[in-house]
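Enquirer: Give the three-dimensional model of this entry:
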Amino acid sequence: MKRRDFIAGLGGLSTLALTGQGVRAQEAWPSRNITMVVPFPAGGQADIAARPVASYMQKVLGKPIIIDNRSGAGGSLGNATVARAQPDGHTLLMTLSSLAVLPESDRIYDRPVAYEVDQLQPVARVLADPTLFAVPASAPWKSIEEFVADAKARPGAISYGSSGPFGTLHVSMEMFAIAAGIKLLHVPYRGATPAISDLLGGQIQALASAPGTLKQHVDAGTLRVLANFGGERLAAFPNLPTFKELGYPDVEFYIWAGLFAPKGMPAPVVTKLRETMKQAMSDPEVTKTFEAAGNMPAYQDSEEFAAFVAKDSARLVAVARKIGKV
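Expert: Purely as a prediction, here's the structure:
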């Protein structure tokens, strides 16, 4: 054998060896624990979406999935953490519809943008619930009409809570306030859970949040819901009118929750992650857990979810620009 043929042969073997190592590395995913960042406190919509899915996924993947409730800046802190993470499939993000609004809020305030949406790739949508307008059961308002009349009589006197400036709860309430021509007092929190706690305690007077975070309190008689931000009535709240029914055709808001990953993951990891999510969202136990909390599963695979995110985000960014500096 000629020397150059021998060397070429070694080169081919080296290439084959490296290719084999690459395949084995990809096939080894996950090689360690997976962190699923939830950019809000425990008990909120993103957390409700994350836990049943993570529980199922770790059974299939054979590695623990650790929920990291990294709240702050209305969700921006956790979103940015994952956007900057290594795209190896070991850091994931379960986040909400405020994903696209938060970078826009940075631009509105001339702040450095914490992350861009295109740094993250959609994996699967989990939930897509409309927010509900809630007040304490002891509140004087029995309808949206009564609430609006009082708010017009006392501009800025009625307070509402949110998960932070330009978060999902803030944008939905301001969407309503703009349409109704009223001025409310915005009180930001680190997430829905502490906001609901203060709503129950009477420190704030109103809140828009997902059915799953409100249902137990409505069932217990401690909160009252006045309207549904969705396009149609909910089976869990059949007597609750939509804002469209109440004469506000442009007031529609869904607090969706979906799984994202840092952009640039190896294709085999993406495929395995998508397949695992599809299995999780069709599992009866996962479905039962969501329904018991008052949430209806709303699964979408990555391509369909990416198109949904793009369309919904454009609409919400337009609302954020109307809100402006607050």
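Enquirer: When you work out contacts or count neighbours from here on, use the C-alpha atoms and nothing else.
Expert: Fine.
Enquirer: Can you name the residues in contact with stretch 132-152?
Expert: 157-158, 180-184, 199-200, 202, 205-211, 221-229 (Cα atoms under 8 Å, 6 or more residues apart in numbering).
Enquirer: Check the contact between residue 319 and residue 170; I expect there is one.
Expert: No - in this structure residue 319 lies outside contact range of residue 170 using Cα atoms under 8 Å: 10.9 Å.
Enquirer: neighbour-wise, which of these two wins?
Expert: Shown here are residue 319 and residue 170; by other Cα atoms under 10 Å, residue 170 has more neighbours (25 against 18).
Enquirer: Now that one. Nearest residue, chain neighbours left out?
Expert: Ranked by Cα to Cα, 6 or more residues apart in numbering and with sequence neighbours excluded, the top spatial neighbour of residue 170 is residue 162, at 5.1 Å.
Enquirer: quick one more, to check against the first:
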Amino acid sequence: MTSSTKAFLGTPLAALLIPAAAIAQPYPSRPITLVETFGAGGPTDVVARLAAQQLAARLGQPVVVQNIAGAGGSVGAAKVAQSAPDGYTVLFGTLGTQAFNLGIYKRLPYDPVKDFEPVALLVRYPLVLVVNPDAPYRTLGEFLSYAKARPGQLSYGSGGTGSTAHVGCHLFNTTAGIEATHVPYRSTAPATIDLIGGNIQYLCDLITTAVPNIQAGKTRALAISTRTRSPALPDVPTLDEAGLRGFEAYTWNALFVPKGTPKEVIARLREAAVAGLREPEVQPTLRQLGIQLPEASQTSSAYLGELVTKEIRKWVPIIRQSGAAID
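Expert: Below is the predicted model:
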């Protein structure tokens, strides 16, 4: 070692530079936690685990799915918001955690915009308007005529007050001019049982849970809530083409990280997640669930940030109007 090198190592500048260089490691250098805000085994959990597998394969580190349910996903989202902004704790966010909860809960333990960096929109889930297969209406037009002739006499179910099924159906009722009573259930399963039994008249079900019952002939689909038809239900018209012009409602999953996470880390996560869910081996599962991938132009971090803002503006007033808000 030369005398000049020894001299440099004794300076304050060297004391700052050497530790930083010693700890600098390429991302990721250890396992990543993907926080999923619903219970294990549901459709969202299935997609989260698919995403985790693909992320792990591309990033070269294990990606562990951690299910943290409660308060519409608020518990899990808050945990991520309060985590270190280093890319090792990632939120598998939903329309609920990033938009609905602002309208439902008066005191939310995080800010969906200020506390997160958007990474990428991953998938979309349409809603399906389903009825009892023995009902006297076989098309959306017939159903609307039937419902409007009986204001306040029909009831619709959902998997709980403030759920996507509840709020989406409320928007449908308002747009279509229907007066009906909401019957909340603990989950979609008992609501479907009562639909089949004739205790309620319709349900705005997520396509992931609707498709098996439709295919089994237990329920009948009248329309789907997205602008384009679903490959899983190609014969079911959209609400737009069936008469409710411009109607669109769906939920989604996307990745978010704590505010302040480095841009290069966000880019690495985005590239791995978007590419992973487009792998051929993943497509059969997504198709079976009726889940749609966004267009390539809709997978940027900027697009996701704009989407969250738009969803908040759209859904918060609807949620408050629906009576789903909790004081």
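Enquirer: What subset of the contacts of stretch 132-152 of the first structure is buried?
Expert: For the contacts of stretch 132-152 of the first structure, a burial check counting by 16 or more other Cα atoms under 10 Å picks out 158, 180, 182-184, 199-200, 205-211, 222-229.
Enquirer: returning to what we had before: can you tell me how far the residue nearest to residue 170 of the first structure is from residue 79 of the first structure?
Expert: Using Cα to Cα, to the nearest Å, residue 162 of the first structure is found at 18 Å from residue 79 of the first structure.
Enquirer: So the two - more neighbours on which side?
Expert: A count of neighbours by other Cα under 10 Å puts residue 79 above the other of residue 162 of the first structure and residue 79, at 35 against 29.
Enquirer: Please say which position in the second structure the more buried one maps to.
Expert: Under the alignment (TM-score structural alignment), residue 79 of the first structure pairs with residue 77 in the second structure.
Enquirer: what's the answer for residue 135 of the first structure, then?
Expert: With the correspondence set by TM-score structural alignment, residue 135 of the first structure lines up against residue 131 in the second structure.
Enquirer: count of neighbours near the residue nearest to residue 112 of the first structure when sequence neighbours are not counted?
Expert: Excluding its sequence neighbours, the residue lying closest to residue 112 of the first structure (Cα to Cα, 6+ apart) is residue 106, at 6.4 Å. If you count neighbours by other Cα under 10 Å, residue 106 of the first structure ends up with 16.
Enquirer: For the stretch 151-300 of the first structure, which segments count as strands?
Expert: All strands of the stretch 151-300 of the first structure, identified by DSSP state E, counting those that start in this stretch, fall at 159-162, 185-188, 206-209, 223-228, 254-262, 297-301.
Enquirer: Residue 71 of the second structure and residue 288 of the second structure: what is the separation?
Expert: 29 Å.
Enquirer: typo on my end, it should be residue 45 of the second structure
Expert: For residue 45 of the second structure relative to residue 288 of the second structure (Cα to Cα), the value is 15 Å.
Enquirer: now swap in residue 213 of the second structure and tell me
Expert: Where residue 288 of the second structure is concerned, residue 213 of the second structure sits at a distance of 13 Å (Cα to Cα).
Enquirer: Same check on residue 204 of the second structure?
Expert: Taking Cα to Cα, one finds residue 204 of the second structure at 19 Å from residue 288 of the second structure.
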